[in-house]
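Visitor: Mind folding the following:
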Amino acid sequence: MQLGTRWGFGAALPAALPAAAEVPVREVEAVRELSFSAAELSHWRWTLTYLEGRPHLELEDGTLLVLNPDGSAASVTEPGAPDPDDDW
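Guide: A predicted model of the protein is given here:
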């Protein structure tokens, strides 16, 4: 496991992420903007962790976005849903 970084909701993506990651991240953020106020979202953070060479991005509400190595979205797991990458 490689440790990643954290950044704010709606902020610029870390340089370590592929540029193609911006589209799926912004899509997730757009959906959240429909359900939460700007004041609530201003406190939310993304956490980036690399597992088995793949970027895993988790939003504070529990949304998990797993990317392919090229940065395209492989899966989005909504809060409370089982993680499709969890083999347990």
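
Visitor: Only C-alpha atoms from now on, for both contacts and neighbour counts.
Guide: OK.

Visitor: For the residue most central in space within the chain, give me its contacts.
Guide: The residue lying closest to the centre of the chain (CA atoms, centre = their mean) is residue 57, at 3.1 Å. Counting by CA atoms under 8 Å, 6 or more residues apart in numbering, residue 57 touches 46, 47, 48, 49, 64, 65, 66.

Visitor: What residue, apart from its backbone neighbours, is nearest residue 73 spatially?
Guide: Excluding its sequence neighbours, the residue lying closest to residue 73 (CA to CA, 6 or more residues apart in numbering) is residue 67, at 4.6 Å.

Visitor: Quick one: the helices in this protein, in order.
Guide: Applying DSSP state H to the chain gives helices spanning 22-35, 38-41.

Visitor: To compare against the first, here's the next sequence to fold:
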Amino acid sequence: MRLGARWQTGAPPHRSVPEELHAAIAEQEALHPAAQSWTLTWLEGRPRCVLDDVAFVALDVVGRVRTGPVRHDEEVADAARGRDAVGGDAPAADDDDDEWLS
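Guide: All right, here's what the predicted structure looks like:
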């Protein structure tokens, strides 16, 4: 298990944030100058950084850096499948995937 972290914009990324995400974090801070802080979480072992609930920076399943606006209804599922907020590399989710839960 990996613990998340928080840090203020303008400060260097938290020490547990992979170097591959640092440039994208700086870009998102420049695009959202009113934002104040980042939250790092780990989704299926991959880092996901969210800037004040307006933008995210993450690594997808094959290690590519993904960025985009936070969309609460689909952003977590898309990041897990390796999709960014603009388009998708992964096939659409099958609505019947969770039938085993019933």
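
Visitor: Any idea which of the helices of the first structure gets closest to residue 85 of the first structure?
Guide: For residue 85 of the first structure, the closest of the helices of the first structure is helix 22-35, at 18.0 Å, according to CA to CA.

Visitor: Enumerate residues external to that closest one that contact any of its residues.
Guide: 9, 10, 13, 41, 65, 72, 73.

Visitor: out of those, who's nearest residue 2 of the first structure?
Guide: Nearest to residue 2 of the first structure out of those is residue 65 (CA to CA; 16.5 Å).

Visitor: What's the match for the closest one in the second structure?
Guide: With TM-score structural alignment as the criterion, the equivalent of residue 65 of the first structure in the second structure is residue 57.

Visitor: Do I have it right that its match meets residue 69?
Guide: No - assessed by CA atoms under 8 Å, residue 57 of the second structure is found out of contact with residue 69, at 9.2 Å.

Visitor: okay, the two: which has more neighbours?
Guide: Per other CA atoms under 10 Å, whichever of residue 57 of the second structure and residue 69 has more neighbours is residue 57, with 27 against 17.

Visitor: residues contacting the more buried one?
Guide: Shown in contact with residue 57 of the second structure (CA under 8 Å, 6+ apart): 21, 24, 25, 48, 49, 50, 65, 66, 67, 68.

Visitor: mind redoing it with 7 Å?
Guide: Contact analysis of residue 57 of the second structure by CA atoms under 7 Å, 6 or more residues apart in numbering lists 21, 24, 25, 48, 49, 50, 65, 66, 67.

Visitor: Next: residue 7 of the first structure.
Guide: With CA under 7 Å, 6+ apart, residue 7 of the first structure has these contacts: 45, 46, 47.
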